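In: sequence plus predicted model, see below.
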Amino acid sequence: MIVALGSNLPGGYRDVPALLEAALEAFPAHGLSVAARSGWWRSAAWPDPAMPAYTNGVVLVETALSVRETLLQLHEIEAAFGRTRHRANAPRTLDLDLIAHGRAVIGEGGLQVPHPRAHERRFVMGPLADVAPRWRHPVSGASAANLAVTATVGKDAARIPSPACREKVAPKGSDEGSASG
């Protein structure tokens, strides 16, 4: 599975990257194992660049949970980090989006996989291309590397230096960077 992380409010942490690191540390307690991760990227808030800038990243996750159960666990992690859902595109402490689950295409009961707008967002596709450049969108067939170049939202998104985020681990049982799961 591919999960995107984002935040533009540090909550009680020293900064947004520290909050995102803490969120990743919470994954195992929710049945989610991080197999690979991107570095952090920064971009202006969208659609209102006057709001605080966002820090984003992508992780490849291994889990025995179903897609729906995974989404529920992601929402629980968001809530534990102070996420509230008052209005769309509002500043937030933590945003966890389920981007894809293998080649699955699901559109039922409030669940849409792959994420319906991820392919348009450089702040998602850029980090995904870092960790899995050969991943292919289940609907369009375009690679993460190509989508990172053609994305129209968040064109200013760029990697930020963060030594703790440069570690990458290949998913078990797959080619490094294929992001098949």
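Out: Sure thing, it's come through.

In: C-alpha from now on. contacts and neighbour counts both.
Out: Fine.

In: and residue 66, how many residues sit next to it?
Out: The number of residues packed near residue 66 is 10, by other CA atoms under 10 Å.

In: no, scratch that, I was asking about residue 120
Out: As a burial measure, residue 120 scores 18 neighbours (other CA under 10 Å).

In: with residue 149 instead?
Out: Residue 149: 15 surrounding residues under other CA under 10 Å.

In: name the residues that touch the strand ranked longest in the chain?
Out: As far as residue count goes, and with DSSP state E defining each element, the longest strand of the chain is strand 54-62. When contacts are defined by CA atoms under 8 Å, 6 or more residues apart in numbering, strand 54-62 is touched by residues 1-8, 16-17, 32-45, 123-124, 127-128, 131, 171, 179, 181.

In: ok, structure two:
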Amino acid sequence: MAVGGNLAGGFASCEALLEAALARLPEAGLPVLARSRWWRSAAWPDPEAPEYRNGVVLVEAQGDAHAVLAAIFAVERSFGRTRGAPNASRTLDLDLIAYGRQVIGDPELTLPHPRAHQRLFVMGPLAEIAPDWRHPLTGATAMDLANAASVGRDARPL
């Protein structure tokens, strides 16, 4: 799961909000098994917006992927996330990147995430915790995808 945001909400910093969100995941039935460092990257498409913080967590999940998606959306809402315009500033963004080797394409959920493989701020953190993870469709590793990422090339660990 990718974790990110660029608005601190009522927290002292984006990192504090993201840490609080990670602490909430087990309550949502998603215990964290591994996590990356926080990464920073410029906002896109508006680089004048606050800088983003991103990371990746490996969680243990029960049930189907749609139930997991519903759980992460509930966590987002509990931190003040409202879904509006694409790429808008946000307090918390939780994205289900993959669910095992499942491939899903329906109106509510696309797995693997259709753009994660292009984003250094997702593949870089994923490569930290699972460099040999393989994309369910292409077979490319997280490390290979991080090296080839075309979006967020400025992303760096804090």
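Out: Yep, that arrived. On a predicted model such as this, the values are computed, not experimentally measured, just so you know.

In: re the thing from before, what is whichever helix or strand comes after the longest strand of structure 1 packed up against?
Out: Per DSSP states H and E, the first helix or strand lying C-terminal to strand 54-62 of structure 1 is helix 67-80. Helices and strands touching helix 67-80 of structure 1, by 3 or more CA pairs under 8 Å, 6 or more residues apart in numbering; DSSP states H and E, are strand 95-100.

In: what span of structure 2 is the strand it packs on aligned with?
Out: Following TM-score structural alignment, the partner segment of strand 95-100 of structure 1 in structure 2 covers residues 93-98.

In: next one: that stretch to chain centre, how far?
Out: Average the C-alpha atoms of stretch 93-98 of structure 2, do the same for its chain, and the two points are 5 Å apart (CA atoms, centre = their mean, to the nearest Å).

In: can you tell me what residue 4 of structure 2 aligns to in structure 1?
Out: For residue 4 of structure 2, the aligned position in structure 1 is residue 6, judged by TM-score structural alignment.

In: which ones are touching its match?
Out: Under the criterion of CA under 8 Å, 6+ apart, the contact partners of residue 6 of structure 1 comprise 20, 54, 55, 56, 57, 94, 95, 96.

In: top of those residues by neighbour count?
Out: Each of the contacts of residue 6 of structure 1 was scored by neighbours using other CA under 10 Å; the highest score is residue 56's, at 30 neighbours.

In: now that one: how far from residue 74 of structure 1?
Out: Distance of residue 56 of structure 1 to residue 74 of structure 1, given as CA to CA, to the nearest Å: 15 Å.

In: what does residue 21 of structure 1 give?
Out: Applying CA to CA, one obtains 15 Å for the distance of residue 21 of structure 1 from residue 74 of structure 1.

In: before we move on, back to that, most widely separated two among the contacts of residue 6 of structure 1?
Out: Of all pairs drawn from the contacts of residue 6 of structure 1, the one with the longest distance (CA to CA) is 54 and 96, at 12.9 Å.

In: re earlier: which secondary structure element is home to the match of residue 4 of structure 2?
Out: Assigning secondary structure by DSSP H and E places residue 6 of structure 1 in strand 2-7.

In: just residue 127 of structure 2 next, same as before
Out: helix 120-129.

In: same deal with residue 24 of structure 1?
Out: Residue 24 of structure 1 is part of helix 16-26 when elements are defined by DSSP H and E.

In: just give me the mean distance for that helix relative to structure 2.
Out: Per the superposition on structure 2, helix 16-26 of structure 1 and its aligned residues are separated by 0.4 Å on average (mean CA distance after the TM-score superposition for structure 1).

In: and that helix, what does it pack against?
Out: In this structure, helix 16-26 of structure 1 makes packing contacts with strand 2-7, judged by 3+ CA pairs under 8 Å, 6+ apart.

In: give me the angle between the strand it packs on and strand 95-100.
Out: In terms of direction (axes from the mean of the first three to the mean of the last three CA atoms, to 10 degrees), strand 2-7 of structure 1 departs from strand 95-100 by 160 degrees.

In: no more questions from me, cheers.
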